[in-house]
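A.B. asks: the following comprises the amino acid sequence and a computationally predicted model.
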Amino acid sequence: MAPCEQQFDTPKQLDAALAIAVAARLAAAIESRGEAWLVVSGGRTPLGFFAQLAAQPLRWEKVIVTLADERWVDNHHLDSNEKLVREQLLCGPAAAAQFLPLADLSTDIDSAVSELDYRLMRAPRFAALVLGMGDDGHTASLFPGATALQQGLDINSGRSCIIVEPLTAPHLRVSLTLPRLLDSDEIFIHIVGANKQQVLERARASGEVSELPIRAVLRQHAAPVTIYWSGQ
């Protein structure tokens, strides 16, 4: 199934529509499964979306939030995605949601990721996954050229998360793998700006997945994908 695309004149319009769509997926999962797992991404792009989603009238105590990827930094660090989510999404009504962090600096990264992998392998299907995309075509922390990229993209790896050391971005990372990301009721790709649209068009063309890892999400048939895009 080809990805659907929703285009908006402004990021504000996009944020409002995306929040409603994600909230609907969460509500449906709560109704059918008794809980809903939401996976989000960090960065500046989702800030407006987080504010809109946090205000949605959901049974937030039934929602478990986690991240598609995280930098291996303390959760007070300015580059921490956990810090961003706690401050921008888990507030107001959404403060009742549970949160599963990806970085635990109280132990070494290998032990922490092993424990996280065990927990994520036993987690149910995600109700909604919201992914961003970098100018280099990476998504989550599945970066072009990273030594762990092939393992992260391997649909038969048996792994839910891996350690990634990007070549062109700071910090060691923890990233969910492609098979764990695809185990979702719906995947939302959230992009803003003309540059990102150009990257997306390149990703839709023929070429190696390793060149633009977002292609792995666009080309799969395990979960429906909807692209939310604003050119501003």
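C.D. replies: Structure's in. What do you need? Numbers count the residues shown, from 1 in each chain.
A.B. asks: please make it C-alpha for all contacts and neighbour counts, starting now.
C.D. replies: OK.
A.B. asks: you'd agree Glu82 is in a helix?
C.D. replies: Yes - assessed by DSSP: H, G, I helix; E, B strand; the rest coil, Glu82 belongs to a helix.
A.B. asks: ok, how many other residues are close to it?
C.D. replies: Applying other CA atoms under 10 Å, we find 27 residues neighbouring Glu82.
A.B. asks: for the host helix or strand of His190, which outside residues touch it?
C.D. replies: Using DSSP states H and E, His190 sits in strand 187-192. With CA atoms under 8 Å, 6 or more residues apart in numbering as the test, strand 187-192 has contacts from 11, 45-46, 128-133, 197, 223-232.
A.B. asks: now, those that are in helices?
C.D. replies: Pro11, Gln197 (DSSP state H).
A.B. asks: can you turn the buried part of the contacts of strand 187-192 into a ChimeraX selection?
C.D. replies: In ChimeraX, a selection of the buried entries from the contacts of strand 187-192 looks like this (16 or more other CA atoms under 10 Å):
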select :11,45,46,128,129,130,131,132,133,197,223,224,225,226,227,228,229,230
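A.B. asks: now Trp229: how far from Leu153?
C.D. replies: Going from Trp229 to Leu153 by CA to CA, to the nearest Å gives 24 Å.
A.B. asks: included below, for side-by-side comparison, is a second structure:
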Amino acid sequence: MMYEFISYPDREAMMLDLADRIAGELSETLLHEDRATLSVPGGTTPGPVFDVLSELALDWSRISVVLNDERWVAEDSPRSNTALLKKRLLTSKASEATLIPLYAPAECPEDALDGLAEGLKPHLPISVLLLGMGTDMHTASLFPGADNLAAALDDRAPPLMAMRAEGAGEPRITLTAPVLKGAMRTHILITGPEKREVLENAAHLPVREAPIRAVLGRAVVHWAD
């Protein structure tokens, strides 16, 4: 499985270059489309990319932002990816962007899934997709061994699915493989020697064991130690 791999001298250089690439690709999309959609991961690793992007003079009023996945927790929870996104990306110049929610007040993801999916559909396909990867080879909330993994990897999967997995903590809601594979441009951000080795191993494993494989063949991988 071939993918483009870019190694950087340090993490700061990687974050700056990646933010610049994403901004350029969003601007290029807006040259021939009315709107662009950016999908990003939660967690702290992409935070420096968000910090740079939020200060760039893009036409943010024409850009929609959606998380790759979200934990089923309220926004006031320290585990909320949405809260982190608002703090790190949807601020300064990027405050004009439109956030597409992946959480709604409901007891479980299934109760809100249809409404959230309807809100997402007008913003597909994703123009620029930024993904992370866990050491278990999951991406978004496509975890090995998750309850709905096989259905979420299927080409006929709906755009959003609920997901529960042993390593996931809370129930999750995630973009499914068809949405991720349908992105116009895909970037994967990883750091450290362990994740580089994990990624190299993932290329030779079945997709159910290494869900990152679903998008690897069309991705640019950005790595720094």
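C.D. replies: Okay, I see it. All figures in this text were calculated on a predicted structure; none of them were measured in a lab.
A.B. asks: TM-score for the pair, please.
C.D. replies: The TM-score (TM-score structural alignment, normalised by the length of structure 2) is 0.96; 225 aligned residues with a CA RMSD of 1.4 Å.
A.B. asks: the strand holding His190 of structure 1 vs structure 2 - mean distance after superposition?
C.D. replies: Aligned to structure 2 and superposed, strand 187-192 of structure 1 gives a mean residue distance of 0.5 Å (mean CA distance after the TM-score superposition for structure 1).
A.B. asks: how about that strand: buried residues?
C.D. replies: So, applying 16+ other CA under 10 Å, buried residues of strand 187-192 of structure 1: Ile187, Phe188, Ile189, His190, Ile191, Val192.
A.B. asks: let's have those in CSV, adding distance to Ala94 of structure 1.
C.D. replies: Shown next, in CSV, are the buried residues of strand 187-192 of structure 1 (distance: CA to CA, whole Å):
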residue, distance to Ala94 of structure 1
Ile187, 21
Phe188, 20
Ile189, 22
His190, 20
Ile191, 23
Val192, 24
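A.B. asks: now the two most distant members of those residues.
C.D. replies: Ile187 and Val192 (16.5 Å; CA to CA).
A.B. asks: assign Pro48 of structure 2 to helix, strand or coil.
C.D. replies: Pro48 of structure 2 is classified as helix under three-state DSSP.
A.B. asks: look up how far His204 of structure 2 lies from the closest residue to it other than its chain neighbours.
C.D. replies: Counting by CA to CA, 6 or more residues apart in numbering, Met15 is the residue found nearest to Pro48 of structure 2 once chain neighbours are left out, at 6.2 Å. Separation of Met15 of structure 2 from His204 of structure 2 (CA to CA): 28 Å.
A.B. asks: neighbour-wise, which of the two wins?
C.D. replies: Met15 (25 against 11).
A.B. asks: residues contacting the more buried one?
C.D. replies: Met15 of structure 2 touches Pro46, Pro48, Val49, counting by CA under 8 Å, 6+ apart.
A.B. asks: okay if I get those residues as JSON lines plus distance to Thr98 of structure 2?
C.D. replies: Output for the contacts of Met15 of structure 2, formatted as JSON lines (distance: CA to CA, whole Å):
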{"residue": "Pro46", "distance to Thr98 of structure 2": "19"}
{"residue": "Pro48", "distance to Thr98 of structure 2": "20"}
{"residue": "Val49", "distance to Thr98 of structure 2": "18"}
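A.B. asks: show me what the helix or strand hosting Leu38 of structure 2 is packed against.
C.D. replies: Using DSSP H and E, Leu38 of structure 2 maps to strand 36-40. With contacts defined as 3 or more CA pairs under 8 Å, 6 or more residues apart in numbering; DSSP states H and E, strand 36-40 of structure 2 has these neighbours: helix 11-32, strand 63-67, strand 128-131.
A.B. asks: adding distance to Pro109 of structure 2, write these out as JSON lines.
C.D. replies: Formatted as JSON lines, these follow (distance: least, CA to CA, whole Å):
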{"stretch": "helix 11-32", "distance to Pro109 of structure 2": "30"}
{"stretch": "strand 63-67", "distance to Pro109 of structure 2": "15"}
{"stretch": "strand 128-131", "distance to Pro109 of structure 2": "22"}
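A.B. asks: tell me which of these sits nearest to Arg164 of structure 2.
C.D. replies: Here strand 63-67 is closest among these (CA to CA), at 17.3 Å.
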